[in-house]
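Trainee: This is the structure alone, sequence omitted:
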C-alpha cells in the first residue's frame, strides 16, 4: 500500500510534461501565425491590356501566335496599309497643287499691286495739276479788272481748273478700285495649314497600321489570323505584362494588423513547390463584396467567408510584388502559397498605413 502513491505520482509527471509541451507548441503556433501570417488561398496575377488597332482594315500579317513571348517593339500584326497610303498620297498631292496655286496667286497679287501703285501715281499727278490750275486762276482773276486779261482768258483758266479737279476725283476713284482689286493669299495659306493637318493625320493612320508590343509580355487569347477584318478599338488578343508579377493572397482580417506595404514575403507556386521567390507587399485590399447581406458594391472582389453555420473571419486580398519571377513558371491564376515576414522589416511593419 505504501508503494502505490509513488507509482501514481510517477505516472502523472509524463502527462503533465506532455500538457506543458502541448501548451508551449500551441503558444508558438499562435505566435508564429500572429507574427508570420501565411495562406494557401493565393494566386498569381499580372497586369494585362487588350491589343486593339487604332484603324480598321484587313489583317495582312500576323507576326505572333497564341501564348508566344514578345519583347517591347516586336511586330504583333499589320493592317492593310494601302488605303491609308492612297489617302496620304492624295493629301500630299493636294499640298503640291495648293503650293502652286499660292505661287500663281502671289504673282497676280504682285501685278495688281503694281497697277494700284501706278494709279496712285496718276492721283498724285492729278492733284498737282489741280493745285496748279487753282493757283493760276487765283492769280488771273485780279488781272481782269485792270484789263490786263480778258474775260475769255479768265473763263479758260477757270475751265482748266474745274477739269483738273474732275480729273483728280476720277483718279482717286480709280485708285480705290485698284486697291480693292488687289487680292491676297491669306485664305490659301490658311487652307494650306488644313492640308498639312490632314497629311499629319493620314501619316498617323498609316503608322497605326503596324502594331508593335508596348512592353515585354506574352500573347494570350489569340483567336484570329491573316485575312480577318480588324475593327478599330475592338480587341484582337490580350497581352500579359510580364515585367511585373504579383501574388494576390487572401488573409484573414485578424492578420492584417501587422501587414504593411513593403512587408517582406516568400511565395511559391503549386506547380513547382521547390522554387521559392522573394517579394514584398505592394498593397492591401480595402474592400470585398459581403456575401451575407448588406450593401453590395460593384467592382470589388468577392470572397466567401461563411462555411455552412460556421462564421469565419473575412479575408482581404494582399497584393505581393514578386522579385525576379520565373517567366516560364508564372501564369495568371496559378495557385500559390504566401508567407509574410513582418519581423524582418520592423520599419515597414510599424509604419502607419495611409
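Mentor: Received the coordinates, thanks. Since this is a predicted model, take the numbers as computed values, not measurements. Residues are numbered from 1 along each chain as shown.
Trainee: alpha carbons only for contacts and neighbour counts from here, please
Mentor: Noted.
Trainee: Tell me which helix or strand comes right after the helix or strand containing residue 201.
Mentor: Element membership of residue 201, judged by DSSP states H and E, is helix 186-207. Downstream of helix 186-207, the first helix or strand assigned by DSSP H and E is strand 210-212.
Trainee: Name the surrounding residues that touch the helix or strand just after that next one.
Mentor: Sequence-wise, the next helix or strand downstream of strand 210-212 (DSSP H and E) is strand 217-220. In this structure, residues lying in contact with strand 217-220 by CA atoms under 8 Å, 6 or more residues apart in numbering are 64-72, 237-243.
Trainee: Which element is encountered next along the chain beyond strand 217-220?
Mentor: Heading C-terminal from strand 217-220, the first helix or strand you meet, by DSSP H and E, is strand 229-230.
Trainee: ok so, going back, and the helix holding residue 201, what's buried?
Mentor: Residues of helix 186-207 classed as buried by neighbour count (16 or more other CA atoms under 10 Å): 192, 195, 196, 198, 199, 202, 203, 205, 206, 207.
Trainee: sorry, back to before: looking at the contacts of strand 217-220, which is nearest residue 213?
Mentor: residue 72 (5.0 Å; CA to CA).
Trainee: Next one: the closest one from residue 236, what distance?
Mentor: 18 Å (CA to CA, to the nearest Å).
Trainee: dropping in the other structure now:
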C-alpha cells in the first residue's frame, strides 16, 4: 500500500514538474498561434481614363519593377499632344512677331525721338510679355499632354505579385480608380497578436521563431521590428440616439487585450513562398 502511494506521489511530482517547466517556458518565451503573414499591397491605379487595348500581366504572376502591365488606348492623348505642340509653335510665332513690332518701334524712337507715343511703346512691351507668358503656358500644356500620353502605359512600381486580376482587353478604366492589386514581394512580415500580459520584458530586436501552418515542418527565424502602441476601443462607440455602446462583461473576469507585434523574417528557404494571409505561430525569445 505504501509503495502504491509512493508511486502515485512520484507521478504527481513528475507531472507537477513538467507542468511548471512548461509554464516557466511559456512565461519567459511568449507564444501565440494568432499570427498571420502580411505585406504591403500596392493599388495599381491608372492616371488617365480610357479603354484597355493590351494586358501584358497575368493573374497570380510575378512581375519586376518597370514591367509593362497594361496599355490604355492612346489615340485621344496623341491628338491632344499634337494639338499642344501646334499651340506652342503658334505661341512662339506670336512672340517673335511681338518682339519685332516692339524693336521696330524702339528703333524709330531712337532715330526720331517722340515719333512713337509712350503709350504705344508700353502697349508693345506688354504685348511681348503676354506673348512670353503664352509660350510658357503652351510649354506647360505640351508637358501635360506628353505625361498623359505616357500614362497610357501602366508599369509595375515595384517587384511583386499580381493577384485578383480581372482586367481584360476592352475594359474601360477610370483615372485614379484602382484596378489591379500588386503585393510587394520585398515587404513581407509576420504579424502576431499577443496577450498584453505576455509582453512584459519583450522589446524590439528580440528574436522570434515563426512556424507557418502550411509549412509546419520548417521553423523560420526573425526579429521583432515593432510593437503596437494602441488598439481600437470596443466600448464607447456611438450607438442609437447618440448614446455610447457599452458591452456587458463579467466583473470577476478581466480578459487580456491582444497587442499586435510585427516580426521581420531572416532568410527564407528557396522552396518557401510567403503568401498574404497565411496562418502562423510565433514564439518570442526574450
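Mentor: Perfect, I can see it now. Just so we're clear, the structure is a prediction, and the values are computed from it rather than from any experiment.
Trainee: Can you calculate the TM-score here?
Mentor: Taking TM-score structural alignment, normalised by the length of the second structure as the basis, the two superposed chains have a TM-score of 0.86; 270 aligned residues with a CA RMSD of 2.3 Å.
Trainee: coming back round to it: now that we have the buried residues of helix 186-207 of the first structure, can you turn them into CSV and tack on distance to residue 94 of the first structure?
Mentor: Converted to CSV, the buried residues of helix 186-207 of the first structure look like this (distance: CA to CA, whole Å):
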residue, distance to residue 94 of the first structure
192, 9
195, 7
196, 10
198, 10
199, 10
202, 13
203, 15
205, 18
206, 18
207, 20
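Trainee: closest to residue 88 of the first structure among those residues?
Mentor: Using CA to CA, residue 202 comes nearest to residue 88 of the first structure of the buried residues of helix 186-207 of the first structure, at 5.2 Å.
Trainee: residue in the second structure matching the closest one?
Mentor: Residue pairing (TM-score structural alignment): residue 202 of the first structure is matched to residue 145 of the second structure.
Trainee: Its match reaches residue 79, doesn't it?
Mentor: No - at 9.1 Å, residue 145 of the second structure does not count as touching residue 79 under the criterion of CA atoms under 8 Å.
Trainee: Could you point out the longest strand of the first structure?
Mentor: In the first structure, assigned by DSSP state E, the strand with the most residues is strand 272-284.
Trainee: Quick check: the gap between the counterpart of residue 216 of the second structure in the first structure and residue 339 of the first structure.
Mentor: Residue pairing (TM-score structural alignment): residue 216 of the second structure is matched to residue 273 of the first structure. Distance of residue 273 of the first structure to residue 339 of the first structure, computed by CA to CA: 13 Å.
Trainee: Those two: which has the busier surroundings?
Mentor: Under the criterion of other CA atoms under 10 Å, the comparison of residue 273 of the first structure against residue 339 puts residue 339 first, with 19 against 11.
Trainee: the helices in the stretch 151-286 of the second structure, which residues?
Mentor: Counting by DSSP state H, counting those that start in this stretch, the stretch 151-286 of the second structure yields no residue ranges for helices.
Trainee: in it, which spans are strands?
Mentor: According to DSSP state E, counting those that start in this stretch, the stretch 151-286 of the second structure carries its strands in the segments 153-155, 160-163, 172-173, 180-184, 189-195, 207-212, 219-227, 258-265, 279-285.
Trainee: Out of those strands, flag the one nearest residue 48 of the second structure.
Mentor: So among these, strand 172-173 is nearest, using CA to CA, at 8.0 Å.
Trainee: Check what contacts that closest one and list those residues.
Mentor: 46, 49, 50, 51, 52, 179.
Trainee: And residue 162 of the second structure, what's its match in the first structure?
Mentor: In the first structure, residue 162 of the second structure lands on residue 219 (TM-score structural alignment).
Trainee: if we can go back for a sec, host element of the closest residue to the match of residue 202 of the first structure other than its chain neighbours?
Mentor: Counting by CA to CA, 6 or more residues apart in numbering, residue 145 of the second structure lies nearest to residue 81, which is 4.8 Å off, once chain neighbours are set aside. For residue 81 of the second structure, the enclosing helix or strand under DSSP H and E is helix 75-111.
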